[in-house]
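Novice: Build the 3D model from these lines:
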Amino acid sequence: MPPEPFRPALLLVDIQEDFCPPDGALAVPDGRAVIPIANALLQLPFALKLASKDHHPPAHISFASRHPGASPFVSSTTIANPANPAETYTTRLWPDHCVAGTRGNALVPALDAARVDRVVLKGTDARVEAYSAFGPPLRDPPLVEAESALGASRVEGVCGGGGRAMRGGAEGWAGAVEEMERAGVRVVRMDGEEVGWVRALDG
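Specialist: Predicted structure coming up:
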């Protein structure tokens, strides 16, 4: 039996062109393989259906092109909190990707995006990196705000950008799962009981 109250939310993480082959700037192998799964879940009666997007300005701090002599995937930089310069963290540098207004920024066309209730944008501040839909290290999490406002009791996620979309790649998928679980998100299987509970809401 599902827990009470049971108002499940679905989160689709960064299912964008730049995270998908054949020509995405940060393509994840088999990145498009999640699309049929995402579309099947979008047809279920989740109380809230969210999609996150990397949505960077052209001169985003995570782009190696912004740092002279830096190399994507290899170099890193230290980021300071704009409101408190003493608070810092280190991030890896990437190729330019998911720039606002570009094809790579778009949700993949095969995704049934018409069923998504809200798109949560992240990485919009050129000064701050934001791997996670739950908010960058130095900012309030926009996804948590959306969940709270709409009364979701639990969140189940599908990740299109691989571990790097949620966690920056350093810890990979295990780190992404740990972060999601801390935020109250459960990683579930299509044939698992949690998805069965959602299907039963139609009954």
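
Novice: okay, CA-based contacts and neighbour counts for the rest of this
Specialist: OK.

Novice: quick one, helices of this protein?
Specialist: 34-42, 142-150, 162-167, 172-182, 193-200 (DSSP state H).

Novice: this one as well, want them side by side:
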Amino acid sequence: MALAKPDIKRTALIVVDVQEDFCPPSGSLAVSGGRDIAPAINELLSLPFALKIATKDWHPSDHVSFDTSHRSPDIKPFVSKITIHNPDDVSESLEIPIWPVHCVQGTKGAEIISELDVSKLDHIVEKGRDKRVEMFSAFSTCFGTKSNAASHDLASLLRQANITNVFLTGLAGDFCVRSTAMDANKEKFKVYIIHEAVRSIDSSEAGWGVVQGEMVGKGIDIISIRGPEMSGFWTVQD
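Specialist: Take a look at the predicted model:
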């Protein structure tokens, strides 16, 4: 059976959180090799996707996930977890990890890295703006709600442009890329992860390997930038 290629006129490229605080050498929550994916993403940005979107963590300085937002000396980034409640339904709660302060609104750490050609982007979605809730996914909060926690309703942006196929890149694969991909899948978009343009906090088989298996199990495809699913883009470009 011939491989079904996506209709380029209905494709979107989403670049997830490629920001200074997520990249070496000085990012407060740097992902190993985070800057290394910039050339691949720029190559993708040069291709004829119908819509090109970047996302940014855009936190208030007192965000609930920050270690500095908690007085207890036992709260430690990367180690501790806390329970938060849904602001819209206090009976609903979740446990979230605690992180160092990162991607605070208006700071250098929240900027998209200078290596990326942001002139090619159609939109930038700022997420995680509500200090009370975590927001890994660019579609919704950790409680699945859509509110002022993001600057745009990403699903609506995609549907208004008649997008059916979403190609994801960025940081970190095992957190915000994963959550954005899973929510895009729930929203009934066909989702592809371009593996050369993703880096993870835990790049091991026990980390990113498990996450990839989870996504594939939901019908999300892990592909190569030069794989058959991308052949139509390169043909148009050439």
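
Novice: How alike are these chains, TM-score-wise?
Specialist: Superposed pair, TM-score by TM-score structural alignment, normalised by the length of structure 1: 0.89. Supporting alignment: 202 aligned residues with a Cα RMSD of 2.5 Å.

Novice: Among the helices of structure 1, show me which one is buried the most.
Specialist: Among the helices of structure 1, ranked by average contacts under mean count of other Cα atoms under 10 Å, first place goes to helix 162-167 (a mean of 23).

Novice: I'd like the helices of structure 1 as JSON lines, with distance to Thr77 of structure 1 appended.
Specialist: Shown next, in JSON lines, are the helices of structure 1 (distance: least, Cα to Cα, whole Å):
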{"stretch": "helix 34-42", "distance to Thr77 of structure 1": "31"}
{"stretch": "helix 142-150", "distance to Thr77 of structure 1": "24"}
{"stretch": "helix 162-167", "distance to Thr77 of structure 1": "16"}
{"stretch": "helix 172-182", "distance to Thr77 of structure 1": "19"}
{"stretch": "helix 193-200", "distance to Thr77 of structure 1": "40"}
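
Novice: right, and those - which one's nearest His56 of structure 1?
Specialist: In terms of Cα to Cα, the element of the helices of structure 1 nearest to His56 of structure 1 is helix 162-167, at 13.2 Å.

Novice: Map Gln19 of structure 2 onto structure 1.
Specialist: Alignment note: Gln19 of structure 2 maps to Gln16 in structure 1; criterion TM-score structural alignment.

Novice: ok so, going back, out of the helices of structure 1, which is closest to Ala59 of structure 1?
Specialist: So among the helices of structure 1, helix 162-167 is nearest, using Cα to Cα, at 18.9 Å.

Novice: circling back: quick check: the gap between the residue lying closest to the match of Gln19 of structure 2 once chain neighbours are set aside and Pro95 of structure 1.
Specialist: Of all residues not flanking Gln16 of structure 1 in the chain, Leu107 sits nearest, at 4.2 Å (Cα to Cα, 6 or more residues apart in numbering). Per Cα to Cα, to the nearest Å, Leu107 of structure 1 is found 19 Å from Pro95 of structure 1.

Novice: Could you check which of the two has the larger neighbour count?
Specialist: Leu107 (22 against 15; other Cα atoms under 10 Å).

Novice: Contact partners for the counterpart of that one in structure 2?
Specialist: Here Leu107 of structure 1 is matched to Ile112 in structure 2, going by TM-score structural alignment. Each residue near Ile112 of structure 2 by Cα atoms under 8 Å, 6 or more residues apart in numbering is listed here: 17-20, 56.

Novice: How about Val155 of structure 1?
Specialist: Listed by Cα under 8 Å, 6+ apart, the contact set of Val155 of structure 1 reads 8-11, 184-186.
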